[in-house]
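1. Using only what follows, build the 3D model:
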Amino acid sequence: MPRPRRGLDPRLTDAVVAVGLFVVLVLSFGATPGAAQRPADVWAWALALLLTAPYAVHRRYPWGALAVVLAALLAFSLLHYAAFPGVSVFVLLFGLALHGGRRDSLVALAASVAAFVVALAAQPAGVVTPSDVVSTLLATAVAWLAGDNLRQRRLRWTAMEERTRLLEREREDRARAAVAAERLRIARELHDIVAHSMSVVAVQAGVGRHVIDTDVAAAGQALAVIETTSRDALVDLRRMLGVLRRGDEVAATRPMPGLTDIPGLVAETRAAGLGVTLESSGTVADVPAGVNLAAYRVVQESLTNVIKHGGAVAHVRISCGENGVEVEVTDGGRPEEHLGPPQSGGSGHGLLGMRERVELYGGQFEAGPRPGGGYRVRARLPYAGGSS
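-> Model prediction:
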């Protein structure tokens, strides 16, 4: 983030301007006074100081500075000193319009005009002409307009900078939200890919270890399931890593799984030792790709939970209607204990991931123990109305 530029101290700037105004006014004392005017003396120098010094504090004490300057202006005019000191009033009015509010600066403008009218009227006859009055009032108006216009430009610029900061902050917030959403999506995909495969591998490894001494054929079958499942998991991981490297789905080495892959998933789960029944109705061809993948992941994760925590048989029911897909996976529980996935020591990430997937598409998700034992997972995914 760029460091803000440091400008001059406003107090120093105002002091320098006040000194400059004093020098300009003192130099004007050298002009030849008119017949009815007084030459500069010590009181003229004192009034010159009162006419210019208040500019140095006009930001902190605007009304005090204006009162002192206008009073000195009237005294200067009533004493008929030569060299009319209007410049210092113009500069002060410019500063008040620039650094104050519009209403206050308008009051200062009116007070300055009134003071100028009185000061010009107090001049001796023949000193002030009508053109002097007009030029003085025009200069007063120009000084106020210049200060007010510059103040408005600064306010607009400040508002634009603030808007830019807000837009940048919103952009950063959206970027962080997008990164968080992408991390969540990646976590869900990794969980769905790895959890199911590792559960199958763990079950088959346990089976093989128990029967390797007594049933070599069964041990070999368990090792074959481990080999196939591990290879499929590696392929899925390579596909996902390819997507992450290239940033789009074209990088996938094979299509994303869907409802048409459920029979293969069921067969793989049966090979792992879990009895699975499959009941399907409706047409899968019209299911949108996102809903298709979400439904597959719900079935996959549910079967993984049954393998780790459930009974010996799982029942999968898939219904594809005109408006959405309904998926239900149930099991009868273990004979000795009916423990659902969240109560048996798991992290609960699977259920959370399934719920997030379903709700992402505007669906409904239910998961919990069945009254007669076992566990049930049900998801309803509409074809429209959710995020994609």
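
2. Only C-alpha atoms from now on, for both contacts and neighbour counts.
-> Fine.

3. For I193, which non-adjacent residue is closest in space?
-> Once flanking residues are discounted, I193 sits nearest to A233: 6.4 Å by C-alpha to C-alpha, 6 or more residues apart in numbering.

4. did I read that right, that neighbour in a helix?
-> Yes: residue state for A233 (DSSP: H, G, I helix; E, B strand; the rest coil) corresponds to a helix.

5. Next up, the contacts around it.
-> Counting by C-alpha atoms under 8 Å, 6 or more residues apart in numbering, A233 touches 193-194, 197.

6. Ok, F365 next?
-> Applying C-alpha under 8 Å, 6+ apart, the residues near F365 are 354-355, 358-359, 377-380.

7. Show me which pair in these is furthest apart.
-> The two members of these with the most space between them (C-alpha to C-alpha) are E359 and V377, at 14.4 Å.

8. quick one more, to check against the first:
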Amino acid sequence: MDQSGGPANGEAIPENFHLISNIAAAVSILLSNLIATGIGISVRQRREHESEIRAWAARTARLGSVTERNRIAREMHDVVAHSLTVMISLSDGAAVVVKKDPERAGEVLGELSRTGRTALADMRRVLGVLREDSARPAPWSLVSGHDLSKLLDGFRTAGLPLHYSHTGPALPEDPALQLTVYRIVQESLTNVLRYGRSLSQVDVRIVREGDSVTIEVLDDGRGSREPGTEEAALGTGQGIAGMRERAGIYAGTVDAGPGIHGGWRVHAELKWNGDKGKS
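-> The predicted structure follows:
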């Protein structure tokens, strides 16, 4: 020690040295705790985010599965209801005319065979998506035989006094939209064939104006398809619901009910913006 009694090296220790050391240690510990807490929060948030992503993926998969099942159900209903209705009508017609007009009976039986073959092809296409090894859903495009003019000819052969008109440009080259139009016309005419009585005229009108496609099927029959009636009890209501689901894909609507002058009327509106999407 020197003569003043201070440290031998001549440097004085501050009186608050220990206090400063304690504060520094406390700050260091606090910073360590804050860093650890931040890391913990970050890890927890990342795990929560990953959990939310997994839950979202699961919900999306379930929704996709339900949507696909509904699509298959619509296709199955349309194929079975239409084909069986037409085939029954053709069989009954052939039985009536076979003795009076064999040539006409041959035409009816030929249409019966074509309807059955088309139905079989449709069923194979739809059932194909139910296989476990099927990696993707059945395509929306029209398969062979799905031609609107052939559909209308088949209903004429089955006995419907059918008149068809198309106003405006041709339908867009969109297979999904064309299939939607086809199925709505098919379901509407199938119901006319099943429920219509004393028919003298059935009109099918398709109008395309800009991005709007309108489908109208109107008959003058005296049969009733009101809820609770005998004719309505023959169906399940899935047909109209299916048409509305199909139209909904194109932000459209379907109205079905008694016509102003009697009979039954189906009116569908579809919106198509494919041209805008391509520009």
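
9. quick one on the thing from earlier: and the residue nearest to I193 of structure 1, what's its match in structure 2?
-> The alignment partner of A233 of structure 1 in structure 2, by TM-score structural alignment, is A119.

10. I'd like the distance between its match and P161 of structure 2.
-> Applying C-alpha to C-alpha, to the nearest Å, the value for A119 of structure 2 to P161 of structure 2 is 23 Å.

11. sorry, back to before: please point out which of the contacts of F365 of structure 1 structure 2 shares.
-> Among the contacts of F365 of structure 1, the contacts conserved in structure 2 (both residues aligned by TM-score structural alignment, their matches' C-alpha atoms under 8 Å) are 354-355, 358, 377-380.

12. What about those residues, which are in strands?
-> 377-380 (DSSP state E).

13. and which of those is nearest R297 of structure 1?
-> A379 (11.0 Å).

14. Which of the residues in stretch 159-173 of structure 2 are classified as buried?
-> Of the residues in stretch 159-173 of structure 2, 159-160, 162, 171-172 count as buried by neighbour count, 16 or more other C-alpha atoms under 10 Å.

15. Nearest to I35 of structure 2 among those?
-> Nearest to I35 of structure 2 among the buried residues of stretch 159-173 of structure 2, with distances taken as C-alpha to C-alpha, is P172, at 61.4 Å.

16. and the closest one, what does it touch?
-> P172 of structure 2 sits in contact with Q178, where contact means C-alpha under 8 Å, 6+ apart.

17. State the three-state secondary structure for it.
-> Applying three-state DSSP: P172 of structure 2 is coil.

18. can you give me the strands in structure 2?
-> Using DSSP E, strands in structure 2 cover 162-167, 202-209, 212-219, 253-258, 264-271.

19. can you redo those as JSON lines with distance to A232 of structure 2?
-> What follows is the strands of structure 2, written out as JSON lines (distance: least, C-alpha to C-alpha, whole Å):
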{"stretch": "strand 162-167", "distance to A232 of structure 2": "22"}
{"stretch": "strand 202-209", "distance to A232 of structure 2": "19"}
{"stretch": "strand 212-219", "distance to A232 of structure 2": "16"}
{"stretch": "strand 253-258", "distance to A232 of structure 2": "12"}
{"stretch": "strand 264-271", "distance to A232 of structure 2": "12"}
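
20. and I39 of structure 2, which of those strands is closest to it?
-> Once those are compared by C-alpha to C-alpha, strand 264-271 is nearest, at 51.8 Å.

21. Residue range in structure 1 corresponding to the closest one, please.
-> Counting by TM-score structural alignment, strand 264-271 of structure 2 corresponds to 375-382 in structure 1.

22. Now that stretch on structure 2. Mean distance?
-> Mean deviation of stretch 375-382 of structure 1 relative to structure 2 after superposition (mean C-alpha distance after the TM-score superposition for structure 1): 1.0 Å.

23. can you list contacts of that stretch?
-> Contacts of stretch 375-382 of structure 1 (C-alpha under 8 Å, 6+ apart): 291, 295, 298, 302, 310, 323-333, 339-340, 358, 361-370.

24. Buried ones in it, by neighbour count?
-> 375-382.

25. Tell me the one of those residues nearest G147 of structure 1?
-> In terms of C-alpha to C-alpha, no member of those lies closer to G147 of structure 1 than P382, at 62.8 Å.

26. excluding its backbone neighbours, what's nearest the closest one?
-> G324 (4.0 Å).

27. Can you tell me what that neighbour aligns to in structure 2?
-> So, by TM-score structural alignment, G324 of structure 1 is matched to S212.

28. of the contacts of F365 of structure 1, closest to V42 of structure 1?
-> Taking the contacts of F365 of structure 1 together and measuring to V42 of structure 1 by C-alpha to C-alpha, the closest member is E359, at 87.2 Å.

29. residue in structure 2 matching the closest one?
-> Aligned partner of E359 of structure 1 by TM-score structural alignment: G248.

30. Residue in structure 2 paired with A159 of structure 1?
-> Checking TM-score structural alignment: A159 of structure 1 goes with Q45.

31. Could you point out the longest helix of structure 1?
-> helix 130-211 (DSSP state H).

32. Now do the contacts for the equivalent of S65 of structure 2 over in structure 1.
-> For S65 of structure 2, the aligned position in structure 1 is V179, judged by TM-score structural alignment. V179 of structure 1 is in contact with no residue at all, counting by C-alpha under 8 Å, 6+ apart.

33. Compute the distance between V179 of structure 1 and N305 of structure 1, please.
-> Distance from V179 of structure 1 to N305 of structure 1, by C-alpha to C-alpha: 29 Å.

34. again, but for D232 of structure 1
-> Applying C-alpha to C-alpha to D232 of structure 1 and N305 of structure 1 gives a distance of 19 Å.

35. The two - which one has more neighbours?
-> N305 (22 against 14; other C-alpha atoms under 10 Å).

36. and that one, what pairs with it in structure 2?
-> So, by TM-score structural alignment, N305 of structure 1 is matched to N191.

37. how about the helices of the stretch 251-388 of structure 1, start to end?
-> With DSSP state H, counting those that start in this stretch, the ranges of helices along the stretch 251-388 of structure 1 come out as 262-271, 289-309, 349-360.

38. Before I go, just wanted to say thanks for your time.
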